[in-house]
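S.K.: Need coordinates for the below:
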Amino acid sequence: MIPFSLLDLVPISSGQTSADALRNMTDLAQNAERWGYNRFWLAEHHNSRGIASSATAVLIGQVLAATRTIRVGSGGIMLPNHAPLVVAEQFGTLATMHPDRVDLGLGRAPGTDMNTMRALRRGMSGADRFPEEVIELMGFLQNPSADQHVRAVPGEGTNVPIWILGSSLFGAQLAGQLGLPYAFASHFAPDALEEAVALYRHRFQPGITQEPRFMLAANVFAADTDAEGMRLRTSMQQGFLNLRKGSPGPLPAPVDDILEVAAEHEAAAVNHALRISAHGSRDSVGRDLRQLIDTYQPDELILTSMIHDHTARLKSFEIAAEILHDMAA
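M.R.: So this is what the prediction gives:
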């Protein structure tokens, strides 16, 4: 059985508050550990009324303190928003407090709009320095050289595992060149998936890891029936459509049919972007997950889900875990 993990954006559902979302996050992480998930990752987003994971490192610390064995990390930290030394200090501190449980996934996108990006990191240049900053960050987390004047304390020598996250060929090539594991954002931007994975595996040079390690991201909406799984999915469909229209907000309540709230061409575009998904009853989700694994041959699977009701979301992830355990039996 390949390992399977969970990505949480800490959604704020309509009618709920950030405090509700954060409580749900901790509850989900504790259950994910019990269900056998390998990692629990949190994604960095800013200036969004529907996502409460802006202070990603803080939330990772909370989840680490509330769990015992599951790996916890970022999926990811958007490096353009941060100085590499600050990230090294934050994750080095987490790794010092919770040895061998912390992951650091790094993304190249800002995870927000340009005005918010400027507010996050003033004075930054317009040049794309992501590769150089990844290398700089790696250096801070490794054993320091004798003449190194700037050190991450805590951080140096922790060798926190770094993953490159991406949805394009750029991240795939960089991860391969640096010998780092690679996670593809196929749960919302799958168009370059096949080409990026092939490029990563072809260009991989042994580095931090000796073999390529590819993680596939997929949405899951599992329920007792196909109809209920499809209904749960409509919250994420609506949220994604609202984001594309420039009007993001709290995660909408589900509807019986997405065409009740979206034009046919809008629904088609959203479904195309979210097509790396498994939804429906246990049998349907099992079939979908098996097909995704057979098609893309990932070394690890990471599941995510924007479901409006917390109880239904828990059930969906529990069903998915049972299915993946059964596949290995």
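S.K.: contacts, neighbours, all on C-alpha from now
M.R.: Noted.
S.K.: Could you list the buried residues of stretch 310-325?
M.R.: 310, 312-314, 316-321, 323-325 (16 or more other CA atoms under 10 Å).
S.K.: let me redo that: stretch 60-79
M.R.: Buried, per 16+ other CA under 10 Å, within stretch 60-79: 60-61, 63-64, 67, 70-79.
S.K.: Now do that stretch: distance from first to last residue.
M.R.: Stretch 60-79 has an end-to-end distance of 16 Å (CA to CA, to the nearest Å).
S.K.: Another for comparison:
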Amino acid sequence: MKPPVPLSVLDLVPVSSGSTAAQALRNTEELARRTEEFGYHRYWLAEHHLNPGVAGTTPALVIQLVARATRTIRVGSGAVQLGHHTPLAVVEQFGLLDALFPGRVDLGLGRSGPPRLPLGARPGAPPPAAPGRHTPEGLYIPPRFTGFARLLDSPRFRLHQALLQQPKAETPDYAEQVDDVLALLAGTYTDGEADARPVPGAGAGVAVWVLGSSGGQSAEVAGERGLPFAANYHVSPGTVLDAVEAYRAAFRPSAALAEPYVLVSADAVVAPDDATARELATGYAPWVRSIRSAEGAIPFPTPEEAAALPWTDEDRELVADRVDTQFVGSPDTVVKGLATLREATGADELLITTITHGHADRVRSYELLARAWAEAG
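M.R.: As a prediction, the model looks like this:
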């Protein structure tokens, strides 16, 4: 195996069953301190809204909590969803973070729009999905998830979209939004008649990233602007290779980056042995089902609660791509799986997200993985 690349953390601030959002935030604060001790490179916070089991709604606020609890680890968003914010608001927030924690802040940008159907596909009809396969390196690439129409058609999704935007507001093109963010950060934004120079924000030493799940617009925007790119294996494993290939094909050197830089996310649960890890991960399938059924992420269940939940073949099909690509097992088992992911994608860095019901189990998972990953090199 090649020497290991850096490992980083993606935290959704999950709420466990029987717990509270306040406790989830305290857990995030401790996990950030501990993962810094374990040697993780960066700590990113996701943006999710109106989910009972996820407290990470506002990355900029939680980043400040994490940055104050740590000293050196990079902190950032994975990602700010630009469909819900204006570029100016984002630059002012992250400019403030940079002023408080200079040289440590990453601004990860997500598109947050509805999935784009392939050319010729009918709205509401799932696009055809290729069968699952293994890459030459042995990484499993499952069939592409085609259930987005179910989410988009749900009353809950429509309500959430309405609440996340001003009435009659229209989200600009994603490429234009990214360009506006870059210009505002550089202090060069103008409409031809007047300039806009946010304070804080203009001149901030924020590292801008683009996050994407497919080979579509996000990958192209990142590549064409010479920005680092985060590809999503843990949520969209069926399209991760398309995403990294499109990014590298579109890449043009920039002042920020001379060569492509790819970070790939992965969901992992590590325990001293495979059986214990599988038990700790029992709640993952019903948790994913709650998201993909438009119910919203449920508080993460205990293994016993998860085992007692009703389950059907339809449920299994709904979550199969996510469950089958989660890395679960002993340190040796998970390190081998992540090494395969790295080889297949050419990742320069891996972003690990781990959710278990017990906070101590989650911390221990990150600790065991960091130790084994370092020893593998």
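S.K.: if we can go back for a sec, just the ones in strands from the buried residues of stretch 60-79 of the first structure, please.
M.R.: Judged by DSSP state E, strands contain the following of those: 71-78.
S.K.: from the residues you listed, which is closest to residue 47 of the first structure?
M.R.: residue 78 (13.9 Å; CA to CA).
S.K.: now for that closest one: what does it line up with in the second structure?
M.R.: In the second structure, the residue matched to residue 78 of the first structure (TM-score structural alignment) is residue 81.
S.K.: Residue 211 of the first structure -> the second structure?
M.R.: Using TM-score structural alignment, residue 211 of the first structure pairs with residue 259 in the second structure.
S.K.: right, and its match touches residue 253 too?
M.R.: Yes: Residue 259 of the second structure is in contact with residue 253 according to CA atoms under 8 Å; the separation is 6.1 Å.
S.K.: so what sits against both of the two?
M.R.: With contacts taken as CA atoms under 8 Å, 6 or more residues apart in numbering, residue 259 of the second structure and residue 253 have residue 226 as neighbours in common.
S.K.: could you pull out the strands for the stretch 101-250 of the first structure?
M.R.: Taking DSSP state E, counting those that start in this stretch to define them, one finds strands in the stretch 101-250 of the first structure at 102-107, 162-166, 182-184, 214-222.
S.K.: looking at these, which is buried most?
M.R.: Burial of the strands of the stretch 101-250 of the first structure is given as mean neighbour count (mean count of other CA atoms under 10 Å); strand 182-184 ranks first at a mean of 29.
S.K.: matching residues in the second structure for that one?
M.R.: Under the criterion TM-score structural alignment, strand 182-184 of the first structure matches residues 229-231.
S.K.: And that stretch against the first structure, how far off on average?
M.R.: Taken over the aligned residues, the distance from stretch 229-231 of the second structure to the first structure averages 0.7 Å (mean CA distance after the TM-score superposition for the first structure).
S.K.: what number of residues lie near residue 108 of the first structure?
M.R.: Other residues near residue 108 of the first structure come to 22 when the count uses other CA atoms under 10 Å.
S.K.: ok, now the one 3 residues further on?
M.R.: By the criterion of other CA under 10 Å, residue 111 of the first structure has 22 neighbours.
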